[in-house]
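**Q** model this:
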Amino acid sequence: MSKVLVIAEHLHGQLNAAVAKTVTAAVAVGGQVDVLVLAADPAGVAAQAAQIAGVSRVLTIANPANAHAVAQVLAPQIAKAAAGYSHVFGPSTTTGKDLMPAVAALLGVNQVSDLMTVIDAHTFQRPIYAGNAIITVKTPADQVVVATVRAASWASAAAGGNAAIEAISVDATLPTHTRFVSLTSGKSDRPDLQSAKRVVSGGRGVGSAENFEVIYKLADKLGAGVGASRAAVDAGYVPSDMQVGQTGKIIAPELYVAVGISGAIQHLTGIKDAGTIVAINKDADAPIFEVADIGLVGDLFTLLPELEALI
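**A** The predicted structure is shown next:
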């Protein structure tokens, strides 16, 4: 029987929404699903993880060194805790992409990246070529499967669980060559880009950082998160943590509004799992209209104020 260990990503005492989606993927493998929480004080996060349906146990490792998510510190502990498990899953977030390869290396196995479909316990599908093709990957049956789970491809596991919480200890040597220095993050009252149900993104067509204010105003009207294309980021309109696409964030909101975005394949990769895509662009031949459910051709500086007024 499979035993899957899901690594709980968290920040400031809050469980990342991608963990519930990773649990859904773990349940699809079959067998027992446990969640591992590493923190200085894991109690609060563990209580949140215990409420996810499908979770059998929540294991906690309390250590002052785990106060911050440093991959080189967490990975040795996870590798030790993974003894007896057939699978170790983590969300394919920025943190997960940093952490899980280190876990795989310590366990001496190859990693399955961006897992989007479970065929059986050792056969999976993942996207390649910017999402233009899907490859089937089969892992050796005698090896632990370490994988990052493409959160945009999975629904969140339901709440209502009541898993037992169990503290464990591991004998892992933590490195001294890597240490936490500081964490800088943008302050925003808007929903987090990767978990928002509605997202409004701006592209090169917005024209400047100052003009991005029209994107923010529409997003605030909709209660949406704000994203951007790589072109907008490279032009300096917005910071890089707002980038959506192959080299940015892969998201799956219920509503995605693309404003002044032409629709390069790298950007479309990041939104292919969105529910409804609305495109606003003055170029009627822009590639974004080929994937959009609703398209508006016109000047965004005319259309967006009209939309705001209607909302």
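
**Q** can we go C-alpha only for contacts and neighbour counts from here?
**A** Noted.

**Q** Measure how buried the residue nearest to Pro175 when sequence neighbours are not counted is and give me the count.
**A** Nearest-residue entry for Pro175: Val73, 6.4 Å, with adjacent residues in sequence omitted and distances by C-alpha to C-alpha, 6 or more residues apart in numbering. Residues lying near Val73 (other C-alpha atoms under 10 Å) number 23.

**Q** The closest residue to Gly30 other than its chain neighbours - how many residues pack around it?
**A** Excluding the flanking residues, the one nearest Gly30 by C-alpha to C-alpha, 6+ apart is Ser2, at 6.2 Å. Counted with other C-alpha under 10 Å, residues neighbouring Ser2 total 17.

**Q** Equivalent analysis for the one 4 residues further on, please.
**A** Other residues lying near Val6 total 28 when counted by other C-alpha under 10 Å.

**Q** helices or strands next to the host helix or strand of it in the packing?
**A** Using DSSP states H and E, Val6 maps to strand 3-7. Applying 3 or more C-alpha pairs under 8 Å, 6 or more residues apart in numbering; DSSP states H and E, we find strand 3-7 packed against helix 18-29, strand 32-39, strand 87-91.

**Q** List the buried residues in stretch 290-302.
**A** Judged by neighbour count (16 or more other C-alpha atoms under 10 Å), stretch 290-302 contains these buried residues: 291-292, 295-296, 299-300.

**Q** Strands of the stretch 51-200 of the chain, start to end?
**A** Secondary structure of the stretch 51-200 of the chain (DSSP state E, counting those that start in this stretch): strands located at 57-62, 87-91, 111-115, 117-120, 123-128, 133-138, 145-149, 164-167, 198-202.

**Q** List the buried residues in the strand holding Val6.
**A** 3-7.

**Q** Any chance of the buried residues of stretch 290-302 in JSON lines with secondary structure as columns?
**A** JSON lines is the format used below for these (DSSP: H, G, I helix; E, B strand; the rest coil):
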{"residue": "Val291", "secondary structure": "helix"}
{"residue": "Ala292", "secondary structure": "coil"}
{"residue": "Gly295", "secondary structure": "strand"}
{"residue": "Leu296", "secondary structure": "strand"}
{"residue": "Asp299", "secondary structure": "coil"}
{"residue": "Leu300", "secondary structure": "helix"}
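
**Q** Here is the second sequence; please produce its structure so I can put it next to the first one:
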Amino acid sequence: MSVLVIAEHDNATLKGATLNTVTAALACGGDVHVLVAGQNAGAAAAAAAQIAGVAKVLHADSEALAHGLAENVAAQVVAIAPGYSHLLFPATAGGKNVAPRVAALLDVAQLSDITKVVSPDTFERPIYAGNAVATVQSTDAIKVATVRGTGFDAAAATGGSAAVEALAAVADSGKSQYLGSEIAKNDRPELTAAKIIVSGGRAMGSSEKFNEVLIPLADKLGAALGASRAAVDAGYAPNDWQVGQTGKIVAPQLYIACGISGAIQHLAGMKDSKVIVAINKDAEAPIFSVADYGLEADLFAAVPELVKSL
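**A** Here you go, the predicted structure:
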């Protein structure tokens, strides 16, 4: 049996999480197919065909699929599901929106946030905010799972030569309607794909201080900006910068935590980072327990000094 990866894309390009999901699919065994459901998404389908390890790309093109409405995408997946042993979604907002609907329509259990494929029917996933890892076995004929991108290396975006097959698109379910969207403009790398992240916590004190202190450091390093939930709740940073269990799960090459105490929900979102640097004047801050390098200092003095030294 083959494994189907549901691609995340914007009709023009693939999102990085798709590449991590392909790696998980390859570990499940069998041929890997990628579904690109959208409108005028030929470029995204062509990009999917170039991914190393992909055997076939299924391209469903319809106005009903243009904006990734969960009801329509779920119906498209269910229509072709009988031909697959696994249906894998990136564990992103989009994937988490569609996957439960697919699992319910197929009457199977969903495996959420898998971080390792032990065997085709056995997987690992974090529980208790990442403090424990559960090994889960599924006996369902079709396994529906969301894949945590930080648990798998990204597949090579080039080197493949899969065939692109046109697929009959399902009819609009009529259950939801796209009215519009407001997309945040950001010149920095996307948080979940960034190689370097500079994050601030409640200790920043204000949005003005947050920007004044952290932006120069992020600019020097070419980094994305992140924030703890406390900083977001206090209005120091926008919601889409939140790192943590209820925010975004990241695993950059370098994570610099400034004035972040290290609550469990934040650690769950960044502790897989390759190198963690913590700057905090509280020597007892939990963030130091996961940090590779810790600096016990006033961030308002230490960060500007670091910027000058770079």
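
**Q** quick one on the thing from earlier: how about the buried residues of strand 3-7 of structure 1 in CSV, adding distance to Lys197 of structure 1?
**A** Shown next, in CSV, are the buried residues of strand 3-7 of structure 1 (distance: C-alpha to C-alpha, whole Å):
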residue, distance to Lys197 of structure 1
Lys3, 32
Val4, 28
Leu5, 27
Val6, 24
Ile7, 24
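
**Q** Show me which of those is closest to Pro239 of structure 1.
**A** Of all the buried residues of strand 3-7 of structure 1, Ile7 has the smallest distance to Pro239 of structure 1: 28.2 Å, by C-alpha to C-alpha.

**Q** residue ranges for the strands of the stretch 201-310 of structure 2, please.
**A** 224-227, 254-258, 275-279, 293-295.

**Q** Point out the most buried one among those.
**A** Sort these by mean neighbour count, taking mean count of other C-alpha atoms under 10 Å, and strand 224-227 sits at the top with a mean of 28.

**Q** Next, format the helices and strands packed on strand 3-7 of structure 1 as a markdown table and append mean neighbour count.
**A** Converted to a markdown table, the helices and strands packed on strand 3-7 of structure 1 look like this (neighbours: other C-alpha atoms under 10 Å):
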| stretch | mean neighbour count |
| --- | --- |
| helix 18-29 | 25 |
| strand 32-39 | 25 |
| strand 87-91 | 27 |
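
**Q** would CSV of these with distance to Thr276 of structure 1 be doable?
**A** As requested, the helices and strands packed on strand 3-7 of structure 1 are exported to CSV (distance: least, C-alpha to C-alpha, whole Å):
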stretch, distance to Thr276 of structure 1
helix 18-29, 20
strand 32-39, 32
strand 87-91, 24
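
**Q** Quick check: the aligned residue for Asn110 of structure 1 in structure 2?
**A** Aligned by TM-score structural alignment, Asn110 of structure 1 pairs with Ala109 of structure 2.

**Q** how much space between its match and Lys143 of structure 2?
**A** 8 Å (C-alpha to C-alpha, to the nearest Å).

**Q** Looking at these two, which is more packed in?
**A** Lys143 (21 against 17).

**Q** Look up the closest residue to the more buried one, ignoring the ones flanking it.
**A** Distance criterion C-alpha to C-alpha, 6+ apart; nearest residue to Lys143 of structure 2, sequence neighbours excluded, is His86 at 4.6 Å.

**Q** Pro238 of structure 2 too?
**A** Val232 (6.0 Å).

**Q** Hmm, that neighbour is touching Gln242, no?
**A** Yes - with contacts counted by C-alpha atoms under 8 Å, Val232 of structure 2 reaches Gln242, the gap being 6.5 Å.

**Q** Which of the two has more residues huddled nearby?
**A** Gln242 (26 against 21).

**Q** how about the more buried one, what does it touch?
**A** For Gln242 of structure 2, the contact set (C-alpha atoms under 8 Å, 6 or more residues apart in numbering) comprises 226-229, 232, 248.

**Q** Go through the residues you listed and say which is closest to Asp31 of structure 2.
**A** Lys248 (30.2 Å).

**Q** and the closest one, how far is that from Gly269 of structure 2?
**A** Lys248 of structure 2 is 6 Å from Gly269 of structure 2, by C-alpha to C-alpha.

**Q** now do Cys258 of structure 2
**A** Distance from Cys258 of structure 2 to Gly269 of structure 2, by C-alpha to C-alpha: 15 Å.

**Q** Then Ala132 of structure 2?
**A** 14 Å.

**Q** got it, and Ala194 of structure 2?
**A** Going from Ala194 of structure 2 to Gly269 of structure 2 by C-alpha to C-alpha gives 14 Å.

**Q** Looking at those two, which is more packed in?
**A** More neighbours surround Gly269 than the other of Ala194 of structure 2 and Gly269, with 23 against 19 (other C-alpha under 10 Å).

**Q** which ones are touching that one?
**A** 243-245, 247-250.

**Q** Could you do Val146 of structure 1 as well?
**A** Counting by C-alpha under 8 Å, 6+ apart, Val146 of structure 1 has contacts 87-89, 100, 103-104, 109-112.

**Q** Equivalent analysis for Ala49 of structure 1, please.
**A** Contacts of Ala49 of structure 1 by C-alpha under 8 Å, 6+ apart are 8, 15, 35, 58.

**Q** Most widely separated two among those residues?
**A** Leu15 and Val58, at 12.8 Å, using C-alpha to C-alpha across those.
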